[in-house]
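Enquirer: pasting the sequence and the predicted model now:
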Amino acid sequence: MKPLMWAAYVLAFAAAAWGLSHLRAGLRERAAGAAFPPSGRFVEVGTTRVHYVTRGEGPDVVLIHGMSGNLRDMTFSLVDRLAKDFRVTAFDRPGMGYTDRLHDGGETIVEQAALLSAASRALGLEKPVLMGQSYGGSVALAWAVEFPETISALVLTASPSHPWDGGMSWLYKVNSHPILGPLAIPFEAAWVPSGYVQGAVESVFDPQDMPPGYDSHIGAPLTIRRAALRTNALHRAGLLDQIAELEPRYDVLSSMPVELVHGTADKTVGLHIHSEPLAERLPHARLTVLDGIGHMPHHVREGAVVEAIRRALERAGKRD
């Protein structure tokens, strides 16, 4: 068989496989949406719909979830625990969960902060205490630096705050690539085994165990939708440069109450690289170090995070 004919067959097969993957990915996405529909309400900021959950009464607390997740990470147990004493609002970040993307290029942490702070004001939240976990903490940092007058205190949980050495995983590299990403993502969304997703969720909690029922609550299938895979990778790809650009401006936070919570066994965001130098730099920062705790202290040591939020409220003069 002639080489040109072989090439034609290969291209035809690849095109058919790509089309089939798009079809199957669409079916999986509809199933994910049916199994995990929006759990909250929407507020419009310009032409962008922002998905949020608000529960409780009292001083305002805002929670921002980390990478690869959605607000269900916060509503698993933390929102209800805080809602006994406070009005708690959790947002989906843009492109994740059910909040619209701002554009196709991957929103910067500053763009995300601007959107969520505008949504907060639209909801009438009064200078909330702002808590972010992991990547959500970087968004919270950007919010505090860009719009310090809109919040009363900042709580960061296992959050990147300083530039670091090291690259990204191969999956983030592929999915954020301008050519490889759009080609690969439909195959991932269509064919990634559910066991792989389950294992990825469990691994985030290392060295602790995932809390019972977390996997059935979090809505992990929402993360393997095509748009979410692309958005998540672009967010990760841009984070290092964005943190490097933000870090020289942290002196804006010198008079703000800041609480930091970080585990010594966190292999995703290193305590010594991020929270420790931030605590040394900011005169009003207090660091709570959790011995042996990994990347998810807001679940495995939820009480410590709740106490940090309470301290932040007290220090900001927001407690009744």
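Expert: That came in fine, so what should we check first?
Enquirer: contacts, neighbours, all on C-alpha from now
Expert: Fine.
Enquirer: Thr223 contacts Gly69, correct?
Expert: Yes. At 6.6 Å, Thr223 counts as touching Gly69 under the criterion of Cα atoms under 8 Å.
Enquirer: the two: which has the busier surroundings?
Expert: Thr223 (25 against 22; other Cα atoms under 10 Å).
Enquirer: second structure for comparison follows:
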Amino acid sequence: MKLVLALLGILLCALILVALLTVWRAGRNEAAAEADYPPAGQFVEVNGTRVHYIDEGEGPAVVLIHGSGGNLNDWTFDMVGRLRDRYRVIAFDRPGLGYTEMIGQGASITDQARLLADAATAIGADNPMVVGHSFGGAVAVAWGVERPDVLAGLVVLAGATNPWDTGISTYYRLLSHPVAGPIMATLLAAWVPERIVTENVEAVFKPQTAPEGYGEHFGPGLTLRRFSLLENARQRADLLPQIEALVPHYARIDVPTEILHGDADTTVGLEIHSIPLSQQIPDARLTVLDGVGHMPQHAAPEALEAAIDRLAQRAGLR
């Protein structure tokens, strides 16, 4: 009996040491990621929330909203440079991602839209065109429904905008759980190497590949911070019912809308999302990109530029 108790004591001490090491490594890795990828832009405070953004160029304002698990570095890799010669380009970090603070836990797409619309107003972008990619596309259409007073037009880029029937993955189900989530996030932040994030990013680009240097620019370590892992999972887990509630209001969107979607996108399906959306928004035009996957802003950047230029003309900004 004494031997059993001694072994249990040793096991308990080992588990405590592993737990302490894991927490320490998670904090160390998060600090290293933020040191390697500090804020690229500026901050504006909106209703007590610090919002991180970049603001470059002059001309009609274009707001860029990134997708799930990402940050504004996705846009600064290439697209901001393509647009800033003729537009005022603003890219935001969404709440809980990048360097924008959370607004509660699992911020809804309507709450995110309101926050970013207020942030745009606060920095003097009173009537912007709004471009949203993937999850950011859901936020963009929510902006169209919730804040039409601060909107000139929409570009929905491979946006998650209509209901689907496949549920969410086990990964997001566990990570969004109130008990299992924090444990899982700490383990991921401590022990998962950044190359795993880079490999997952590569999978999202299929059938294309990520452009050279994208992984280093994007900042994979920022994605592996505990609060970002948890908030991204909560947002993903709650997205479907929010989309279901928003769809009946799409007909209220009365600004010109450009929809771009690749027909090889296996992450957000063209037939499920963008084809119905093109019929739900009265003044929407759909462009299907042949052979393009889920990252058209990198696989077909000229098509996105052209869509923004068309939108500026349709909105009377050019």
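Expert: Received, thanks. These figures come from a predicted structure and were not determined experimentally.
Enquirer: any chance you could compute the TM-score here?
Expert: TM-score for the superposed pair, counting by TM-score structural alignment, normalised by the length of structure 2: 0.96. Supporting figures: 317 aligned residues with a Cα RMSD of 1.4 Å.
Enquirer: returning to that earlier point: need the overlap of contacts for Thr223 and Gly69 of structure 1.
Expert: By Cα atoms under 8 Å, 6 or more residues apart in numbering, Thr223 of structure 1 and Gly69 have these common neighbours: 96-97.
Enquirer: and the strands in structure 1?
Expert: 41-45, 48-55, 60-64, 87-91, 129-133, 153-157, 258-263, 285-290 (DSSP state E).
Enquirer: mind putting those in JSON lines, distance to Glu247 of structure 1 and mean neighbour count included?
Expert: Below are these laid out as JSON lines (distance: least, Cα to Cα, whole Å; neighbours: other Cα atoms under 10 Å):
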{"stretch": "strand 41-45", "distance to Glu247 of structure 1": "27", "mean neighbour count": "15"}
{"stretch": "strand 48-55", "distance to Glu247 of structure 1": "27", "mean neighbour count": "21"}
{"stretch": "strand 60-64", "distance to Glu247 of structure 1": "20", "mean neighbour count": "27"}
{"stretch": "strand 87-91", "distance to Glu247 of structure 1": "24", "mean neighbour count": "25"}
{"stretch": "strand 129-133", "distance to Glu247 of structure 1": "17", "mean neighbour count": "26"}
{"stretch": "strand 153-157", "distance to Glu247 of structure 1": "15", "mean neighbour count": "29"}
{"stretch": "strand 258-263", "distance to Glu247 of structure 1": "15", "mean neighbour count": "26"}
{"stretch": "strand 285-290", "distance to Glu247 of structure 1": "15", "mean neighbour count": "19"}
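Enquirer: I'd like those strands as CSV, with distance to Asn175 of structure 1 appended.
Expert: Output for these, formatted as CSV (distance: least, Cα to Cα, whole Å):
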stretch, distance to Asn175 of structure 1
strand 41-45, 28
strand 48-55, 24
strand 60-64, 23
strand 87-91, 24
strand 129-133, 23
strand 153-157, 26
strand 258-263, 29
strand 285-290, 33
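Enquirer: Val197 of structure 1 is nearest to which of those strands?
Expert: Val197 of structure 1 lies closest to strand 129-133 among the strands of structure 1, at 20.4 Å (Cα to Cα).
Enquirer: by contact count, what packs against that closest one?
Expert: strand 60-64, helix 135-146, strand 153-157, helix 302-315 (3 or more Cα pairs under 8 Å, 6 or more residues apart in numbering; DSSP states H and E).
Enquirer: mind running it again at 6 Å?
Expert: strand 60-64, strand 153-157 (3 or more Cα pairs under 6 Å, 6 or more residues apart in numbering; DSSP states H and E).
Enquirer: mean deviation, that strand versus structure 2?
Expert: Compared with structure 2 after fitting, strand 129-133 of structure 1 deviates on average by 0.3 Å (mean Cα distance after the TM-score superposition for structure 1).
Enquirer: between helix 302-315 and that strand, find me the angle.
Expert: With axes from the mean of the first three to the mean of the last three Cα atoms, to 10 degrees defining the directions, strand 129-133 of structure 1 sits at 150 degrees from helix 302-315.
Enquirer: give me the residues contacting stretch 238-252 of structure 2.
Expert: Stretch 238-252 of structure 2 is contacted from outside by 163, 280-281, using Cα atoms under 6 Å, 6 or more residues apart in numbering.
Enquirer: so which of those residues are in helices?
Expert: Counting by DSSP state H, the part of the contacts of stretch 238-252 of structure 2 found in helices is Gln280.
Enquirer: of the contacts of stretch 238-252 of structure 2, which is the nearest to Pro148 of structure 2?
Expert: Ile281 (13.3 Å).
Enquirer: excluding its backbone neighbours, what's nearest the closest one?
Expert: Of all residues not flanking Ile281 of structure 2 in the chain, Ala251 sits nearest, at 5.2 Å (Cα to Cα, 6 or more residues apart in numbering).
Enquirer: could you do Val289 of structure 1 as well?
Expert: Nearest non-adjacent residue to Val289 of structure 1 (Cα to Cα, 6+ apart): His262, at 5.3 Å.
Enquirer: show me the contacts for the one you found.
Expert: Applying Cα under 6 Å, 6+ apart, the residues contacting His262 of structure 1 are 157-158, 289.
Enquirer: same question, Gly219 of structure 1
Expert: By Cα under 6 Å, 6+ apart, the contact set of Gly219 of structure 1 is Phe36.
Enquirer: and for Gln208 of structure 2?
Expert: Contacts of Gln208 of structure 2 (Cα under 6 Å, 6+ apart): none.
Enquirer: now Leu21 of structure 2
Expert: By Cα under 6 Å, 6+ apart, Leu21 of structure 2 has no neighbours at all.
Enquirer: could you do the one 4 residues further on as well?
Expert: Contact criterion Cα under 6 Å, 6+ apart gives Ala190 as the residues in contact with Arg25 of structure 2.
Enquirer: what about it, distance to Ala19 of structure 2?
Expert: 10 Å (Cα to Cα, to the nearest Å).
Enquirer: can you give me the neighbour number for the residue nearest to Ile281 of structure 2?
Expert: 14.
Enquirer: please list all residues in contact with the spatially most central residue of structure 1.
Expert: Structure 1 has Gly66 as the residue nearest its centroid, 2.3 Å off, counting by Cα atoms, centre = their mean. Counting by Cα under 6 Å, 6+ apart, Gly66 of structure 1 touches 133-136.
Enquirer: which residue in structure 2 aligns with it?
Expert: Matched across to structure 2, Gly66 of structure 1 falls on Gly67, judged by TM-score structural alignment.
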